[in-house]
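> got a predicted model here, sequence first, then my questions.
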Amino acid sequence: MMPTLTDKEFKNFRQLMFDLAGINLTEAKKPLVSGRLAKRLGQHALDSYGDYFKLIQIDQAERQMALDLLTTNETYFFREPKHFEFLASTIAPTLRNQGPVRVWCGASSTGEEPYTIAMTLAESLGHMRFDILASDISSRVLQTAQQALYPMEDARDIPKALRTKYCLKGIGSQEGRFMIDRPLRERVRFESINLCAALPDIGCFDVIFLRNVMIYFSMETKREVVARMLPLLRPGGHFIISHSESLHGVTDQLQLIKPSIYFKRPN
């Protein structure tokens, strides 16, 4: 019989997730925490979630495992398609006459979003004219993203012409799956980055996507994260969040030009 996650134990995991990733776990997430960590208790033959919490205080690899398990990673290709339409029709044309275009996907999850950006830019700019940094705090999802291998049903939202051009249908042992083609994969670099900590030296970007992650942050954390990222957005660049999010009260350094699409004024 599996142990029960007590309120005190849940409070400890809530604090851990906030400290590590700035994520606020509401009371409604208690069953999620219990369910996702249950197998780890069994694998370590632990009698309580409290014992598991003690383990992750001293075992960094297991702490990363817990973080991976408790991070929500829902994503799919061409999610919120108006952003990619705007990228192709409005942003990309302004970047054609400059050096290599750089885009940062700040919460890349299992890779569907950065590969969608890559397909969009490949159509607009050509393969050799852009680079994408795709980052996430979860090492587990980054491993999946780097493989670029997905179930065939995940291709349903990719326009047919792009599916044909950029997706390789699996055969033999890979039947029922598809892979993003190599030239496109080579335009995307994956890196583990915690947005709630000091950022590594990753350079500056023409476009930053930060979608479907701030919904888990407190207002203070949102301000801190955006304040870290904005110096890396070039003047004249665009900052794109999800339609369910807002930067109202978060920063006054960006101009809203379309729902969920912001512009950094040139100096």
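Yep, that arrived. These numbers come from a predicted model, not from an experiment.
> for the rest of this, base every contact and every neighbour count on C-alpha atoms.
Fine.
> how many neighbouring residues does the closest residue in space to Arg63 that isn't next to it in sequence have?
Of all residues not flanking Arg63 in the chain, Ile56 sits nearest, at 4.6 Å (CA to CA, 6 or more residues apart in numbering). Using other CA atoms under 10 Å, the number of residues around Ile56 comes to 16.
> element containing Ile56, please.
Under DSSP states H and E, the secondary-structure element containing Ile56 is helix 49-58.
> buried residues, that helix. List them.
Buried residues in helix 49-58, counted by 16 or more other CA atoms under 10 Å: Tyr49, Gly50, Tyr52, Phe53, Ile56.
> chain center to that helix, what's the gap?
How far helix 49-58 lies from its chain's middle: 27 Å, per CA atoms, centre = their mean, to the nearest Å.
> list the helices and strands it packs on?
If contacts are counted by 3 or more CA pairs under 8 Å, 6 or more residues apart in numbering; DSSP states H and E, helix 49-58 sits against helix 7-21, helix 60-70.
> the strands in the chain, which residues?
Along the chain, counting by DSSP state E, strands occupy 101-105, 130-136, 149-151, 167-169, 177-180, 188-192, 205-209, 233-240, 255-258, 261-263.
> ok so, going back, which residues does the residue nearest to Arg63 contact?
Neighbouring residues of Ile56 by CA atoms under 8 Å, 6 or more residues apart in numbering: Glu62, Arg63, Ala66.
> ok, and the most crowded of those?
Counting neighbours by other CA under 10 Å, the top entry in the contacts of Ile56 is Ala66, with 21 neighbours.
> hang on, that residue packs against Ala38?
No. Using CA atoms under 8 Å, Ala66 makes no contact with Ala38, being 10.6 Å away.
> this is the other structure I want to compare:
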Amino acid sequence: MKSVQPVQEQPSATAMAPALSDQEFRQIRDWLHQHSGIHLSDVKKSMVVGRLQKRVKALAMPSFQAYLKFINLPTQRQEQQIALNLLTTNETYFFREEKHFNFLQQQVLPAFEQQRQPLRIWSAAASSGEEAYSIALLLAQQLGLAADWQVFGTDINTAVLEKARRALYPIEASQRIAMPLLQAFCLKGVGKEQGRFKMGPELCQHVQFLQANLFDLQAKLPLFDVIFLRNVLIYFELEDKKRIIQNVTRQLKPGGWLLVGHSESIHGYLDTLQQIRPSCYQYKKPVDRQLQE
């Protein structure tokens, strides 16, 4: 009788993956801060491993150090973006922090309805588009699809921007959208799209998405009447927060509004931003001292 050789157990994916040393984590943390301004605390080390591990293995890199050296090559812009996409956090849902939408509807929009001016609103950290489309749904309901309004959504993460452009979401996400808005401006998926819903084409004509790095804002953007910068600053250190606020405010019209997350405060960051209510700031154009003299 032939002897049967014992089957050797294959090493697990975790065992095969390279370990992340404290020094490598600090180097990756510094790289992320340099390219995005985002600061990772020490407790985020396991998150970095979880998000980059598969990519390091897919490229057959022997270590995280080798991967870091690879993405620092000037020729590896595409891989740099992949790393940014993997390391940036994107948590969002429709009509998140509803009080801001009530503020927009009750205090901001009536003035534009009376003056009949073009309206431009910026979702500055748009992620997969839920915030931008929530704004668009409200504007469509309040102003109509024939009115002159536009919503711009930006994010540093190109992967979530592609999802935003598709405007296709799981049907469960629609539970946060009022039924009249769903019926008027959204389409229910059928056939292969069953279980999902999509923003209607007329609504999507009012919404566009661009890549932008708020820490180093170089994207060509218009001036805005309202900017949503919500639940973004929590990922940055104080001086970097101030830099982002300065970058974003340059895109705000005098008298325009800057809305931050309910748990965030930018009081004292800029003299030109006046807090009207918690998390709602109005931009006051600085006075030209030469004209005063």
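That came in fine, so what should we check first? Everything numeric in this text was worked out from a predicted model, so none of it was measured.
> turn the helices and strands packed on helix 49-58 of the first structure into TSV, columns for distance to Ala197 of the first structure.
Shown next, in TSV, are these (distance: least, CA to CA, whole Å):
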stretch	distance to Ala197 of the first structure
helix 7-21	8
helix 60-70	15
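> any idea how far Ala164 of the second structure is from whichever residue in the second structure pairs up with Glu62 of the first structure?
In the second structure, Glu62 of the first structure lines up with Glu79, judged by TM-score structural alignment. Glu79 of the second structure sits 21 Å away from Ala164 of the second structure, going by CA to CA, to the nearest Å.
> same check on Gln34 of the second structure?
26 Å.
> can you check Met199 of the second structure too?
10 Å.
> before we move on, what about Gln115 of the second structure?
Applying CA to CA to Gln115 of the second structure and Ala164 of the second structure gives a distance of 31 Å.
> swap in Glu202 of the second structure?
Relative to Ala164 of the second structure, and taking CA to CA, Glu202 of the second structure is found at 16 Å.
> higher neighbour count, the two?
Ala164 (24 against 13).
> contacts only, for that one.
Ala164 of the second structure is in contact with Ser127, Ser128, Gly129, Glu130, Phe209, counting by CA under 8 Å, 6+ apart.
> how about a cut-off of 7 Å?
With contacts defined as CA atoms under 7 Å, 6 or more residues apart in numbering, the neighbours of Ala164 of the second structure are Ser128, Gly129.
> residue in the first structure matching it?
Using TM-score structural alignment as the criterion, Ala164 of the second structure maps onto Ala145 of the first structure.
> with Leu182 of the second structure instead?
Taking TM-score structural alignment, Leu182 of the second structure has Arg163 as its aligned residue in the first structure.
> what's the answer for Glu97 of the second structure, then?
Match for Glu97 of the second structure (TM-score structural alignment): Glu80.
> how much space between that match and Leu168 of the first structure?
Using CA to CA, one gets 24 Å for the distance from Glu80 of the first structure to Leu168 of the first structure.
> so which of these two has more stuff around it?
Counted by other CA under 10 Å, Glu80 of the first structure and Leu168 do not tie: Leu168 has more neighbours, with 15 against 12.
> that one contacts Pro183, doesn't it?
No. Leu168 of the first structure lies out of contact with Pro183 (CA atoms under 7 Å); the separation is 11.8 Å.
> contact partners for the aligned partner of Tyr67 of the second structure in the first structure?
Matched across to the first structure, Tyr67 of the second structure falls on Tyr52, judged by TM-score structural alignment. Tyr52 of the first structure makes contact with Leu41, Leu46, according to CA under 7 Å, 6+ apart.
> nearest spatial neighbour of Gln146 of the first structure, skipping sequence neighbours?
Distances taken as CA to CA, 6+ apart place Phe190 nearest to Gln146 of the first structure, at 7.0 Å, with adjacent residues excluded.
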